[in-house]
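Student: okay, sequence plus prediction incoming.
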Amino acid sequence: MVRPSDSAYDELRQVVAGDVDKRPAVILRPVDAADVATALAVARESGLPLAVRCGGHSGAGHSAVDDGIVLDVRNLKTLEIDATGKTAWAGSGVTAGEYTAAAGEHGLATGFGDTGSVGLGGLTVGGGIGFLVRKFGMTIDNLLAVEVVTADGRIHQVDAESDPDLFWAIRGGGGNFGVVTKFHYRLHELGDFVGGMLIQPATPEVVAGVLQIASTAPEDLSAIVNVMAAPPAPFIPEEAHGKLIVMTLLGYAGPAAEAEKILGPLRALATPIADTIHPMAYAEMFPPEDASYRPTAVGENMFVDSVDDAAVETILKQLTECDAPMRVAQIRPLGGAMARIPADATAFAHRDAAYMVNLAAFYTSPADRIAKHEWVTSFRDQLETGTPRAYVGFVGDEDNPERVRAAYPGATYDRLAALKRRHDPENLFRRNQNIPPA
């Protein structure tokens, strides 16, 4: 238990988002599921608002809370790898980078996101879309069971047989149904792997070409395409700083000779400004990070069925006209193994989307934040087609029921709300992209 007067308090209350500065009444740091149950009892009896945090990456600031309880699960670090059975039990405080490095020692991997410091707890209950998503599916597609503490303080072992409804909700429900203390994952053999970053000038032809190649490539390739202002990084020539670039981050789960069939056409689109793509261990996709880096940014997220020439022109126009020191349109081609899971198999329901798009802009002051939020919202409205769709892990607004509905369409939302009434009727777990009890 850490109080405001304790020396560790300021460090422990800090989250990744630089504009989140919450001061909880107490930080509780459990070491097992029984501790979590005790903490939930305190929250129920005191009536204090409760925030659950692991990696602290919530863009909406849900990892922290003013004058309430932060349940900090970062000490839940157990990791048991069954290399023969190709499964692993991991505590929710383990990070994606820690798990990936340990599994990689056995030539195995589970697909997570794109950042090593993200905690498995928040990432997994949201879905998990990263560098292996087209090859092995989302993180939740490789989830076999969980240990979860529900709002009443009971500790459950949940899988598709023991409680299929709760297991369905946990896989994409975004933390509305309990505190998961352990995850049981499927592991995949991952031998040869090619990964890294390719940076090229951002022209309509390059953007369209990268997306066409990445979306039609074999499922061994998963890519994250960032159209953005070039940062003043040492690996980017100074004359390119601030200019629009296409930074393609990719992972190819196969031999280098096969990857080259894709890399050749990619590189031929334009002379690379930087090219770090090479055969590597998959764990190298999660390099060490600067723990002091706390960006101030606003963002929007959506799923779209196409990014046509008109959309590419809109992306380049919006990024050119924006004055944010850093602004980006990130496009993730989907499909593959992720799309073969039925839409109603998990609480994540957007299996048929061709692309996930994230828009973001850094800001410099409170007034600038308002302006940049208006910019990303308008940008989203210009690209979004059809019924709004969103990924709960990247919804940035702290309290926006419309975006929650976009994450959970129609019957999915209704089923989640009914399960919320069963498992958390008082809405104890409400500091999230919330689904109130039906």
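Tutor: That came through, no problem.
Student: rest of the way, CA atoms for contacts and neighbours
Tutor: Fine.
Student: SS state for residue 39?
Tutor: helix (DSSP: H, G, I helix; E, B strand; the rest coil).
Student: okay, one more to line up with it:
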Amino acid sequence: MSVTSDPLQPSVSAGSLRSALGAAVPVVAPEDDGYAAARAIQAGGVEHRPAAIVRPTDAPEVAAAVRFARDAGVEVSVRSGGHSVFGLGAADGSVALDLRGLDGVEIDVEGRTAWVGGGITAGAYSHAAGEHGLATPFGDTGGVGVGGITLGGGIGLLSRSLGMTIDSLLGAEVVTADGEVVRTDADHEPDLFWALRGGGGNFGVVTRFRFALHEVSQVVGGVLLMPATPESVAGVVAAADAAPPGLTVIVMVMPAPPMPMIPDQWHGRVVVMANACWSGPRDEADAALAPLRDVAARAGGALLDGLRPAPYASLLEGGPPGGPVVATGRSFFADGVDETAAAHLLEQLESCDAMMRAAQLRVLGGAVADVPADATAYPHRAARMVGNVAAVAPDAATALGYTPWVDALAGRLRQGDAAYVNFSLDGGEAAARAAYPGATWDRLRDVKRRYDPQNLFRGNVNVPPA
């Protein structure tokens, strides 16, 4: 976990930055009234202080800011529209690029493609595409920035049917470390295009993404809530793994929040929340969802059955907890969760006193596994499940105290040493090597050397240049 950093780099003059960019580009400096709000990032509790925050509205303005930072020897950090649990979008002492002004959407309905700005959220884009009965697969939360989730891979509610977000990425407009604006796709700068699909923000600032769109007018999905037992945890994971590719299930095992749709007597008790999405033929939905409902019945009955026909974009709700909170967590890959591991998981969730603690289990396979492991910079195609164990606390010191608990539980559930970069709460080399093992690491370092030899873009799960 990282919530502060030591700015060991030259200071930036806001005046000289404004002169370089021109009066039309907003620059927010520490002495300005709006600085505190501009540097705030969800979730709260992150106290980073960038030297200046730039709010560009197009690629040339981004390029000018990158050239200024490069010439000044100052790190560039990038906020792509959503949240950053450990504050990578506003690193201490950096020139922070807030891309939320790059939020345009251009949809080619007949061609089934879209160009979208690097600062738009997954929810905003999905609602725009949904008006045409179309969708690009993202995660399970509308508040994430398209840039962050795409560059790390993108695992969500359509993954088993349509693949990861990177599998629908057709091209990108990128500002590189030398301040040039380039277009990349399978035929132009192909090594950069390969690296952008899973390699994170190591290679430049993506100002626009070109996505494939798929016909997804409505899905059948929502939350199926049931009592947590070793049998129900293992049973939901097994049912999701055995389901047809049209069904994707994200399982949360956690104390039930005090939400009005959850029976009062279950508030604070550990439950299984199966967030499911069926995107296959509507008349096959009941059969596909029946095994999940059977698990709930065997556990004593569903506490909430919210599975219903709905637009895909409506399932992308929620986000990180609000307020001044700090998270610590660990991601892992596994082939599944048996009843013995599930029993240990429940014991640990009951024994922990963190204000919020959870294990999230995203069942993979399907279209995710159909892509060769070396086709993109996401190499974990054969994994059956990606998980994440997290604890949330009101401040950094308290959160740090839960790190041993998080590490131990993730260690018990994991199989192998790999990790998913979008769930990493640590930007160090160990996290990067876990996300990018073997030949993927070597190739990423080579691409980094060619496009960012000085490691200007290091506010991420960093891959150093070869």
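Tutor: Nice, I can see it. Fair warning: this is a prediction, and the values are worked out from it, not measured in the lab.
Student: where does the TM-score land?
Tutor: The TM-score (TM-score structural alignment, normalised by the length of the first structure) is 0.96; 436 aligned residues with a Cα RMSD of 1.6 Å.
Student: can you pull out the strands in the stretch 301-450 of the second structure?
Tutor: Secondary structure of the stretch 301-450 of the second structure (DSSP state E, counting those that start in this stretch): strands located at 304-305, 308-310, 326-334, 356-363, 385-393.
Student: distance from the shortest one to the first structure after superposition?
Tutor: In this case it means strand 304-305 of the second structure. In this overlay with the first structure, the average offset of strand 304-305 of the second structure from its partner residues is 1.7 Å by mean Cα distance after the TM-score superposition for the first structure.
Student: what's that strand aligned against in the first structure?
Tutor: Matched against the first structure by TM-score structural alignment, strand 304-305 of the second structure falls on residues 274-275.
Student: and that stretch, how far out from the chain's middle?
Tutor: How far stretch 274-275 of the first structure lies from its chain's middle: 25 Å, per Cα atoms, centre = their mean, to the nearest Å.
Student: all helices for the first structure, in order.
Tutor: 9-13, 33-46, 96-104, 120-126, 133-136, 164-170, 204-216, 256-268, 309-321, 366-383, 401-407, 410-423 (DSSP state H).
Student: please identify the most buried of those.
Tutor: helix 120-126 (a mean of 27; mean count of other Cα atoms under 10 Å).
Student: okay, that one sits on what stretch of the second structure?
Tutor: Going by TM-score structural alignment: helix 120-126 of the first structure matches residues 146-152.
Student: identify the residues contacting the matching stretch?
Tutor: If you take Cα atoms under 8 Å, 6 or more residues apart in numbering as the criterion, stretch 146-152 of the second structure is touched by 80-82, 118-122, 138-139, 165-166, 196-201, 206, 378, 421-422.
Student: tell me how many other residues crowd the alignment partner in the first structure of residue 28 of the second structure.
Tutor: Alignment note (TM-score structural alignment): residue 28 of the second structure maps to residue 2 of the first structure. Using other Cα atoms under 10 Å, residue 2 of the first structure is surrounded by 18 other residues.
Student: residue 180 of the first structure too?
Tutor: 27.
Student: what does residue 239 of the first structure give?
Tutor: There are 9 residues near residue 239 of the first structure, going by other Cα under 10 Å.
Student: and it, what's its match in the second structure?
Tutor: In the second structure, residue 239 of the first structure lands on residue 265 (TM-score structural alignment).
Student: now do residue 101 of the first structure
Tutor: Under the alignment (TM-score structural alignment), residue 101 of the first structure pairs with residue 127 in the second structure.
Student: and residue 189 of the first structure, by the same measure?
Tutor: Match for residue 189 of the first structure (TM-score structural alignment): residue 215.
Student: these two touch, right, its match and residue 131?
Tutor: No - assessed by Cα atoms under 8 Å, residue 215 of the second structure is found out of contact with residue 131, at 11.2 Å.
Student: surely residue 391 of the first structure is in contact with residue 300?
Tutor: No - counting by Cα under 8 Å, residue 391 of the first structure does not reach residue 300; the two are 9.9 Å apart.
Student: ok, now how distant is the equivalent of residue 72 of the first structure over in the second structure from residue 332 of the second structure?
Tutor: Using TM-score structural alignment as the criterion, residue 72 of the first structure maps onto residue 98 of the second structure. Relative to residue 332 of the second structure, residue 98 of the second structure is positioned 30 Å away (Cα to Cα, to the nearest Å).
Student: same thing with residue 366 of the second structure?
Tutor: From residue 366 of the second structure to residue 332 of the second structure the distance is 19 Å (Cα to Cα).
Student: burial measure for residue 293 of the first structure, as a count.
Tutor: Residues lying near residue 293 of the first structure (other Cα under 10 Å) number 10.
Student: I meant residue 15 of the second structure, not that one.
Tutor: Residues near residue 15 of the second structure, counting by other Cα under 10 Å, number 10.
Student: for the one 4 residues further on, same thing?
Tutor: With neighbours defined by other Cα under 10 Å, the count for residue 19 of the second structure comes to 11.
Student: residues contacting stretch 414-434 of the first structure, please?
Tutor: For stretch 414-434 of the first structure, using Cα under 8 Å, 6+ apart, the contacting residues are 43-44, 49-52, 62, 150-152, 165-166, 169, 173-178, 347, 392, 395, 398-401, 404, 435-438.
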